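**Q** got a sequence here, can you model it:
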Amino acid sequence: MTDLTFREAEPADVAAVVALVESAYRGDSSRAGWTTEADLLDGRRTDEAGIAAVLEAPDATLLLAERDGRTVGCCELRRVGELGYFGTFAVDPATQGGGIGARLLAHADAEAVRRWGAPALEMTVIAQREDLIAWYERLGFVATGERRPFPYGDERFGRPRRDDLEFVVLRRPTATPRP
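**A** Okay, the predicted model is just below:
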C-alpha cells in the first residue's frame, strides 16, 4: 500500500466526490464507518451541483486524499473573511480510523495558511454528533459558543429525522501542533 497523496479536485472528480461523501454520511454504507449521519438525516448529503459549485467558487477549493490512485478522502476549504472554512469532509468508511482524516485536515490547515494566511480554521458540526465533536476537539478545535440553525426544509442538506438539529461552530488556530 502506498502513502497518501493530496491534490485539488477537478471537474472530472465531481461524481467520485459525491459518491465518497454519500458513502461516509448517508445510508447503510455509511454505517461501516463512524461518521454516519444516517440516524439523524435521510436523503442526500450533497449532489453534483453542490460539489461543482465549490470547484467554481473563487475563494474555495476541494482537496482530495488519494491512495493507490483511489480517492479515499476529501474536504472543502473556503476563505471566509480572514478564516479558512473547513467542510465537506469525508473519508471512505472502509478506511476510517487509519489516520487519513487527521492527515487531510493537516494538509487543509497548511493550505489555508499558504493560500490566505488564515490564522484559524472554522467549521460547523451537527450538535448531536458528540463523538465527532470530541474527535475534532482532540485535533485542537474548540467550540466557540456560537450555534447556527439547521436548514430545515432545504433538502440539499438532507431530510431531518428529528426536529432539534442545529450546528455548533468549532475553531482552531492554524498550524496547531498535533497530538
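**Q** going forward, measure contacts and count neighbours with C-alpha atoms only.
**A** Noted.
**Q** what's the biggest strand by length in the chain packed up against?
**A** For the chain, the longest strand by residue count, based on DSSP state E, is strand 70-80. Packing contacts for strand 70-80, counted by 3 or more C-alpha pairs under 8 Å, 6 or more residues apart in numbering; DSSP states H and E, involve helix 14-25, strand 60-67, strand 83-91, helix 100-116.
**Q** please give the structure of this sequence too, so both can be compared:
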Amino acid sequence: MDARPATDGLTFRDATDADVNDLVALIESAYRGDSSRTGWTTEADILEGQRTDAAGVLEVIKAPDGALLTVERDGRIIACCQLEHRGDHAYFGMFAVSPALQGASLGKVIIAEAERRARDLWGATQMHMTVITVREDLIAWYERRGYRRTGRTTPFPYGEERFGIPQRDDLEFELLVKGL
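**A** As a prediction, this is how the structure comes out:
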C-alpha cells in the first residue's frame, strides 16, 4: 500500500515493525482500562485484560494479503486499522483512534480511506467487519456509515485470554457488510 498525506494534516501509511509498541499502546488505550473511558469505543465494561499484544500486531503487519494502516498527525500515531484482502472483499478490523481524539469525525475520515484503499488497490466490492453484538452504539455508528447487519454471528473466543477476559457470558460477534 502507499503512504499518502491527507488534506487535514493526517498521513496514512502502512505500519512497520518499528511501530509495534506504539500501536499496542494505542489499541489498548482505545479499548481497555480507565484510559479508554475518555473515548466512546471502550470495551472496559465487557472485557478486561489485553485487547492485543505485540505478537498480534506484528502478525497483522506481516500478513501477506493485508496491512495495518497507520494514521499520523504531526509525526505521532493517532489511529490505525487492519485491512485484509479476502478475494472479492476486504476485512476491516483492529480499528483504534486515540481516546482523546474520538468524537471529532476522525473515524469517518479513516474508514473512508480504508474503503478507498480496499476498492482501489484490491478491487474489493465489499468491506466486512465483525463487531461484538452488545456494542449497540458502535454498530449504530457503522450503520450510519453504510454498513448493514447480516445476522451472521460467531462465538467470542472464551478462554483465550489474549483477546481479553469477558465480564459477561453473552458475547458474540456479528458480521457487518458494506458494498464498495
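**Q** so what number do they get for TM-score?
**A** TM-score for the superposed chains, counting by TM-score structural alignment, normalised by the length of structure 1: 0.94, backed by 173 aligned residues with a C-alpha RMSD of 0.9 Å.
**Q** make CSV out of the helices and strands packed on strand 70-80 of structure 1 and add distance to Pro149 of structure 1.
**A** Shown next, in CSV, are those (distance: least, C-alpha to C-alpha, whole Å):
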stretch, distance to Pro149 of structure 1
helix 14-25, 19
strand 60-67, 23
strand 83-91, 16
helix 100-116, 25
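**Q** got CSV for those, with distance to Val169 of structure 1 and mean neighbour count too?
**A** Putting those into CSV (distance: least, C-alpha to C-alpha, whole Å; neighbours: other C-alpha atoms under 10 Å) gives the following:
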stretch, distance to Val169 of structure 1, mean neighbour count
helix 14-25, 19, 21
strand 60-67, 19, 22
strand 83-91, 11, 23
helix 100-116, 16, 19
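**Q** out of these, which is closest to Asp47 of structure 1?
**A** Nearest of those to Asp47 of structure 1, taken as C-alpha to C-alpha: helix 14-25 at 5.9 Å.
**Q** what's the closest one packed up against?
**A** Looks like helix 14-25 of structure 1 contacts helix 48-56, strand 70-80, strand 83-91 (3+ C-alpha pairs under 8 Å, 6+ apart).
**Q** try it again with 10 Å
**A** Applying 3 or more C-alpha pairs under 10 Å, 6 or more residues apart in numbering; DSSP states H and E, we find helix 14-25 of structure 1 packed against helix 48-56, strand 60-67, strand 70-80, strand 83-91.
**Q** so it corresponds to what in structure 2?
**A** Under TM-score structural alignment, helix 14-25 of structure 1 corresponds to residues 20-31 of structure 2.
**Q** average gap between that stretch and structure 1?
**A** By mean C-alpha distance after the TM-score superposition for structure 1, the fitted stretch 20-31 of structure 2 averages 0.4 Å away from its aligned residues in structure 1.
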